[in-house]
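Enquirer: here is my input; please provide its structure:
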Amino acid sequence: MTDSPQEEAFIQLDTILDDKDALLVTGVIGQEAISRPYVYTLSMVSKDFGIEPRQMLGSFAGFRIRRQSKKDAPKVFRGFCGFVSSFSGGELLAQRNEFRAYSMRLVPGFALLDQGTNFRIFQDKDVLQIIDAVLKDAVQDRFNNRSTLDFSIRVLSSEKYPVLQYCVQYNETDFNFVSRLMEQHGLHYFFEQTDAKQKLIIVDGPPYKLNENSPLSFVPSKNARGQVRSWTHSYDPQLRKWTFRDREYRRTPALSEESQTTIIPEVLSAQQGEHYEYPGGFATLTSHEQTTSYAKGLVRTRIEEEETRYETFSGTSSIVSFAAGMRTKIIKADEQPDAERIPIEEEKEYLLTTVSFTATEAAHTREKTGEILLRALKDAVTSGAEAVPGPLTDAAKANLPDVNKTINALPRLISLVGTFAGGFGGAAAATLAELLLPHLSGVPIIGPLLKKAPKPPPYTNTFTMSAILPGRQYRSPSVSRKPRVPGPQTATVFGTTDEDVSTDELGRIKVKFDWDRTKPGGPKPETNSCFLRVAQPWAGPKWGMQFLPRVGEEVLVDFIDGDPDRPLITGRVYSAAHMPPLDLPKFRLRSGIKTRSVPLKAGDKDKFHMMRFDDTAGKEQLLLRSQGRTDVTSFGTYYETVHSNLHSLIGGKNPDTGESGGSLFLTVGGEYDQHIMKDRYEGVDGKYQLSVKGDTVFDLQAKYDTIVGSGATLNAQTAVIEASQKITLKVGGSFVVLDPAGVFINGAMVQINSGGAPGSTSNADLTDPLDAGQADPGDPQDYIEKHPPWKGGGGGRRHHTAQAHHGLAVTANPDGTLQVGAGIKVAGDKAYQDTVVQQLALMNDTTTGRAMIDDYNSTGQTMTIRPLNPPPNPPNAFATPTNGTNATNGTGSDSTLDYNPNQWPNPVNAPNVPGDVILFHEMTHAQHNAHGTQDNTPRADNFDDNEEFNTIGPENAYRDERGVPRRADHHSL
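Expert: Reported below is the predicted structural model:
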């Protein structure tokens, strides 16, 4: 004999109490299920009436149930353990009040994660990494790294889980968060345990541990031990199709859809049943390229969940080793008659998905078995209202009112029990079942237990199984609900760098939510938020509006469909730390936009752009301010209408560089029209230069006065001054007056062709105006970087010299010819000479013509220009060297140039060629003769010879200056 009552007990218990026999188990009701925390409700007795419940709550306890009930069987136990989640003391038992009844509920450490809620963000982790982090934190923070816990993860899968960009635990328990993640991704869990340690096993499929009693046979005998004693095969039609649709804004096209149909035969499934879900929850990956495969995996998991519920197996047994998460096999026993067989269920493997059991121990008190059972039942039911959800407790809750009525009738029920420990009498058991079963139909373990007669085993269970078939995967029911965010929240913008604006290519930013408890010195706050999209008033493909929140700003974050994993920044709000840009309420009628330059150096004043509206009646104002460069581009007509005055002030200092400005650059590509309806006042404090390439006409319809403080010159090819009444030239007392009556000359001395020193005009040096620089057109976006700004367009100032027109020095020779310079003579009558000299003067006003005339006059040779008689038909001109040999050998020769100016332009063959062009051509021949460079080498093209080729080149340069079309060759004019 032993002193310990538990030594020979069927159920043995270990607690934190010093006395190992302080609590003796009289009954256990247990519930186990895949992906549900187990619950063990223990009915106990103790001779100690004062066990303190507070001492027991949260403590660890373990118990053992003997696997064989025969007296001669080896003492082999199955261990169970858990944390005490409920403990209560009850009534006194037995005739002499030797014992007090106690009850206790044990749950795994994982179930305690259902206590308390949390907010936290996981970023760039896959689902297993997230679960691992949560469980490790739980072991460390909640259980102080107790060795009794083992939250190990075992995943046997050929697939890798994709990395989630953003996953939020929002106002939910660790238990719900981990459970819903597992359900979403097709993971499920169960427990392996002893009486001293528990291990959480998370898997996404087989292999499952084989039950040590496998294989088993179906033996319906009520006295059978170690076999399946009842068996039910059930079918429940399910949906044939699941479809997920979601928007992945990082992809084009953004919308995508994935569907999966079941492999269940159509005749056994719901007709045309489809579950369509949006959003599908698959647009959450760090790498959006994996979205399609991720979506296929999620929708396949849901259809596999449907298939799991389609076909179930259930039964009863007395196998103590049965545990949720194990597999077993049903076979035919050698001694089993064919009448007891179910052949179609044999030779298959099954996964135990739920196990509910009862165990009784009547050795410690004089209570009858019925009393023990009913007290255990009462303990299970009354504690079930608070238990972690499970198959038994859910049923208990639903039937609790009726069950309580039955329990209140305990004295009458107990009186029906006809025996002490050892079992129910047949009639008593039948009566008890008749009373209880109508109220306890939802509790699957009680009805079958009460029906057992005449000697029920101390342990019995009911179970459900799922067949393990090729191509079919077990998936737990999805019962955990994802929390919803009821409305917008505020958050603070954070950046990954020290920049004031931290964003990515989509204009997304990171924030720290107000509920984020990240502490200084810990992880950087930006790691607790992914990039969030920012709602803009307008968002098109490469067009729209862009205002990005800056670091430190308080923003308003809403959640699409209330999903905490789909945040969206919808606005910004002011606070005491971030006051509005305008002083309120003083300027409450003002609206607008004020930006801020970044980064600002220490000591910098506030720098900003601003657009402001003032709607104060009588003081309405639109204000535009640019802190730096302002660019305006109009690809169409630009209109500006001012109904009052227009003020343009150009000048001042740049506050950043200190440089002074004040220049105006204006380039007009077409006409410039300006109409001033009243007076015009214009003042220039410096130089005034005007270059006009075309004609200049002044229509002055009133008085015109010009006062020149220094010298004034006028240089033109021809100058005409005409007055209808009088012209006066006056210097001191000398003057010349021209009026209709005559010419009056008056001076101290009047000399004609007898001396005097005339003044002369000179060349004018001019600074060319700078063209305006082009405004940044906005496209390309880096236009300024590629086109550095300058003070004016064109790359800097240029200068040119305006050549003054000086008439040719013409004198009369004794032979009647006119001498033009040193080497040119003009013969013929007065009219011919006047025409040729005018053409030479016109030629002299061009750069090319003047260069040719000056060069010829420096050769020492003489060119005589004379009329060609009779005039040739068709018109022509000739330059003939006096000495043909010297004209080609470098010595040089005089030339005679025969030319009739009145034949040009010629309407037949040269309608657009003026006479001076023809004259320039022949004078160029004479220039070659004078230098002795005439080259008559023939050519194969239409220039005929090198002389014409060498002459037409300079001629075309002259034509360009005169605005005459170029010659193509010698045969064209």
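Enquirer: for the rest of this, base every contact and every neighbour count on C-alpha atoms.
Expert: Noted.
Enquirer: mind checking the SS state of residue 75?
Expert: Assigned state for residue 75: coil (three-state reduction, DSSP: H, G, I helix; E, B strand; the rest coil).
Enquirer: also residue 85?
Expert: Taking three-state DSSP as the rule, one finds residue 85 in the strand state.
Enquirer: my read is that it contacts residue 108, right?
Expert: No: applying CA atoms under 8 Å, one finds residue 85 not in contact with residue 108, separated by 9.3 Å.
Enquirer: who's more crowded, those two?
Expert: More neighbours sit around residue 108 than around the other of residue 85 and residue 108, counting by other CA atoms under 10 Å; the figures are 25 against 22.
Enquirer: tell me where the protein has helices.
Expert: Using DSSP state H, the helices of the chain run over 53-56, 127-141, 174-184, 291-310, 369-384, 391-408, 410-415, 426-436, 446-451, 783-786, 830-844, 847-857, 915-931, 946-962.
Enquirer: okay, the ones you listed in JSON lines with distance to residue 492 and mean neighbour count next?
Expert: JSON lines is the format used below for these (distance: least, CA to CA, whole Å; neighbours: other CA atoms under 10 Å):
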{"stretch": "helix 53-56", "distance to residue 492": "43", "mean neighbour count": "14"}
{"stretch": "helix 127-141", "distance to residue 492": "25", "mean neighbour count": "17"}
{"stretch": "helix 174-184", "distance to residue 492": "25", "mean neighbour count": "21"}
{"stretch": "helix 291-310", "distance to residue 492": "30", "mean neighbour count": "21"}
{"stretch": "helix 369-384", "distance to residue 492": "44", "mean neighbour count": "22"}
{"stretch": "helix 391-408", "distance to residue 492": "44", "mean neighbour count": "18"}
{"stretch": "helix 410-415", "distance to residue 492": "63", "mean neighbour count": "15"}
{"stretch": "helix 426-436", "distance to residue 492": "61", "mean neighbour count": "17"}
{"stretch": "helix 446-451", "distance to residue 492": "57", "mean neighbour count": "19"}
{"stretch": "helix 783-786", "distance to residue 492": "33", "mean neighbour count": "11"}
{"stretch": "helix 830-844", "distance to residue 492": "80", "mean neighbour count": "18"}
{"stretch": "helix 847-857", "distance to residue 492": "73", "mean neighbour count": "18"}
{"stretch": "helix 915-931", "distance to residue 492": "81", "mean neighbour count": "25"}
{"stretch": "helix 946-962", "distance to residue 492": "70", "mean neighbour count": "18"}
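Enquirer: could you also give me the structure for this next sequence, so I can compare it with the first?
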Amino acid sequence: MHGNPVSLLLPLEIEGHEILSEPFYYEIKCLSNADYTTLSALQGQMLCCEIGDDKKSFPSRFIHGVITRIQYSDGNCEQNICTLTLQPELTGLGLGKKTRLWSGVTVSDIVCNILQQHLLNRPEIRLYNDPPLMDYKIQYKESDLDFINRILFDAGIYYFFIHNKDSHFMVLADDPIAHPDAYPKILTYLPSENISQPGYIKEWSATSVLKCSNVSLTGYNECNASEITINTGSKDTRTNTNNYSYEDIIPDGNRKRIKEVAETIIASHDSDRQTWQGETCSWWLSCGERFTLVDRKNEKKEYRITSLFLRVASNYASSVGDSICKFQAADNKTTLTYQHELGKPVISGILLARVVGPESEDIFADEFGRVKIRFLWGDDTLSGTDKTSCWVRVSQPWTGAGFGSQFIPRVGSEVLVSFIQGDPDFPVIIGSVYNGNNKPLFSLPKNNSKSGFITRSVNNGRIGEGHQLIFDDKKDNEKTTLSSSGDFYLSVKKDMVSDINNSMSLIVAAGRTSEIKKGNDNLIIKQGDLQNEVTGNVNIKVTNGNYSLNVSGGSGSLVSDKKLTLESMQSIQLKVGTSEIR
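Expert: This next block holds a predicted model:
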């Protein structure tokens, strides 16, 4: 063994397993004369176990990791038995839980960023397909490890580990070329009970499992308001599997992404559709390595190890020292994809967010009325501007083609965010709420009888600048207020009726113009006076018609402080009773 704890430990046996896209797990049984307090201090330290033969006929196998668990048994002899659990540093990323968002980065960028935050070794990137650039990705109440596993699967990427004497590191892969060769690479299948020599496989079998052969995914493109259905099939040519189909709906509307998801799902089924199992004494094999099998017909075929179980006893525990390696392999030509068991988290409730945008804008929306948001729990180092959010749809009370309602939440507004199908990556704003900075329109509880709408002029608008529609439901003092700090336009294509049961006042600060294009203007006062007071001139012009003033049951007067002129182009007639003057 190698590392600081070596002087305290005498290894007896190592046993554990490795699986693609999972942290490895090994237990090392040791003898030690140290007490529990001394041994417990080893937790969190690095340790490497080297496996090899005394003659150095075959290469050594290194298993390097961090001690995550120590089991101590106080025996009756001078030395006690302890069991150390060895796992990758990556395992520590599964201990916590975080909620944050990522935008404008690739999957590999996220993995590198997270590992860097935890001061872990940068993964080796062996990707032969360009990882997709993600506009928006939410990590919701997930450990960093679960989040990494999930987004890698979504991108069709898996990982394995490479060990050496001093370290171990993670390898991101998506193609058979990314896998290293085992050394020695050639293993010969020799089914014999007496064969227990390295370099030979003594048991070899194949397993075929019935899987779905077709995947159909339906998404919805909100910009085109159209459904998108993608169908993809397995590369398995056996017709007896064609009746099994995987059908689902997803909230995504990007045809390329839907196709990638469908291909990833079918690839995950194909990965387990046919596998091979082997048993050997070749301790140097590691998960993720390629080897060439020479079968009984002396034919060669290349495989990749997808999982293995390894148990090796030291020559101290056994006079000979033995090893057993049971592994599962896949055809090296198969595209490997391994689904994360937990899957994507579902957000069943509502989250709070704040609308964001450029500092110069009060309203920041695209052509579809979508806005950008920042969740209140967002990481300040990664979010907080209009560039850190996808465009988020806004629910309206009523929508239609050229009709409905339109209220765009303004920058700084606190909004309620739900998620389509509970998917963290597809938020939708369903409402907005007041808070300590943005208080209710009317001071409460004093004005609890009031409700309505108050807008504010954009770009540095002040209180009172905008429009108001206010309803006051106070008993016996009910009132509706409609006001505008700018212009007011009322357009009616047919009739308009106003029925006022009390008085009406009209105050115009500048001027008034009334135009009747066709028809009459009738003013009927059934009871009361008509008073017109003018400071200035009064001009009444009648064109191609008559003008008459009739006073019934009363007298009439025409008074002028100065000159009074009556002029007619034909004649003037004054008549009193039966007398008249022409």
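Enquirer: ignoring the adjacent residues along the chain, who's closest to residue 329 of the second structure?
Expert: residue 305 (4.3 Å; CA to CA, 6 or more residues apart in numbering).
Enquirer: isn't that neighbour up against residue 334?
Expert: No: taking CA under 8 Å as the definition, residue 305 of the second structure is not a contact partner of residue 334, at 11.9 Å.
Enquirer: between these two, which one's more packed in?
Expert: For residue 305 of the second structure against residue 334, the residue with the higher neighbour count under other CA under 10 Å is residue 305, and the figures read 27 against 17.
Enquirer: map the more buried one onto the first structure.
Expert: Per TM-score structural alignment, the equivalent position to residue 305 of the second structure in the first structure is residue 352.
Enquirer: ok, its match - contacts?
Expert: Applying CA atoms under 8 Å, 6 or more residues apart in numbering, one finds that residue 352 of the first structure lies in contact with 322-328, 463-466.
Enquirer: please flag which of those residues sit within strands.
Expert: Counted as lying in strands by DSSP state E, out of the contacts of residue 352 of the first structure, are 327-328, 463-466.
Enquirer: can I get the residues you listed in JSON lines including distance to residue 428 of the first structure and neighbour count?
Expert: Converted to JSON lines, those look like this (distance: CA to CA, whole Å; neighbours: other CA atoms under 10 Å):
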{"residue": "327", "distance to residue 428 of the first structure": "37", "neighbour count": "25"}
{"residue": "328", "distance to residue 428 of the first structure": "36", "neighbour count": "23"}
{"residue": "463", "distance to residue 428 of the first structure": "27", "neighbour count": "25"}
{"residue": "464", "distance to residue 428 of the first structure": "30", "neighbour count": "21"}
{"residue": "465", "distance to residue 428 of the first structure": "33", "neighbour count": "23"}
{"residue": "466", "distance to residue 428 of the first structure": "36", "neighbour count": "21"}
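Enquirer: relative to residue 523 of the first structure, which of those residues is nearest.
Expert: When those are compared for distance to residue 523 of the first structure (CA to CA), residue 327 wins out at 43.8 Å.
Enquirer: my guess is the closest one meets residue 209, correct?
Expert: Yes: in terms of CA under 8 Å, residue 327 of the first structure counts as a neighbour of residue 209; the distance is 6.1 Å.
Enquirer: the alignment partner in the second structure of residue 112 of the first structure: how many residues sit nearby?
Expert: Residue pairing (TM-score structural alignment): residue 112 of the first structure is matched to residue 92 of the second structure. Residue 92 of the second structure has 16 neighbours, counted by other CA under 10 Å.
Enquirer: show me the contacts for residue 92 of the second structure.
Expert: Contacts for residue 92 of the second structure (CA under 8 Å, 6+ apart) come out as none.
Enquirer: I'd like the distance between it and residue 228 of the second structure.
Expert: Taking CA to CA, to the nearest Å as the criterion, residue 92 of the second structure is separated from residue 228 of the second structure by 40 Å.
Enquirer: distance of the aligned partner of residue 118 of the second structure in the first structure from residue 192 of the first structure?
Expert: Residue-level alignment of residue 118 of the second structure against the first structure, with TM-score structural alignment as criterion, gives residue 138. Distance check for residue 138 of the first structure against residue 192 of the first structure: by CA to CA, it reads 19 Å.
Enquirer: how about the nearest residue to residue 254 of the second structure, chain neighbours excluded?
Expert: Counting by CA to CA, 6+ apart, the nearest residue to residue 254 of the second structure once its immediate chain neighbours are dropped is residue 221, at 6.7 Å.
Enquirer: the one you found pairs with which position in the first structure?
Expert: Structural alignment places residue 221 of the second structure opposite residue 248 in the first structure (criterion: TM-score structural alignment).
Enquirer: what does residue 232 of the second structure give?
Expert: When the two structures are superposed using TM-score structural alignment, residue 232 of the second structure falls opposite residue 260 in the first structure.
Enquirer: what about that match, neighbour count?
Expert: Around residue 260 of the first structure sit 20 other residues, with neighbours defined as other CA under 10 Å.
Enquirer: repeat for the one 4 residues further on
Expert: A count of neighbours around residue 264 of the first structure, defined by other CA under 10 Å, yields 16.
Enquirer: which residues does it contact?
Expert: For residue 264 of the first structure, the contact set (CA under 8 Å, 6+ apart) comprises 240, 307.
Enquirer: ok, back up a step: got TSV for the helices of the first structure, with distance to residue 668 of the first structure too?
Expert: Converted to TSV, the helices of the first structure look like this (distance: least, CA to CA, whole Å):
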stretch	distance to residue 668 of the first structure
helix 53-56	93
helix 127-141	66
helix 174-184	68
helix 291-310	56
helix 369-384	90
helix 391-408	87
helix 410-415	108
helix 426-436	104
helix 446-451	100
helix 783-786	22
helix 830-844	31
helix 847-857	28
helix 915-931	34
helix 946-962	24
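Enquirer: select, out of those, the one closest to residue 704 of the first structure.
Expert: Evaluated over the helices of the first structure, closeness to residue 704 of the first structure peaks at helix 830-844, with 31.3 Å, by CA to CA.
Enquirer: helices or strands up against the closest one?
Expert: Here helix 830-844 of the first structure touches strand 824-826, helix 847-857, helix 915-931, going by 3 or more CA pairs under 8 Å, 6 or more residues apart in numbering; DSSP states H and E.
Enquirer: in the second structure, what stretch matches it?
Expert: Residues of the second structure matching helix 830-844 of the first structure: none, counting by TM-score structural alignment.
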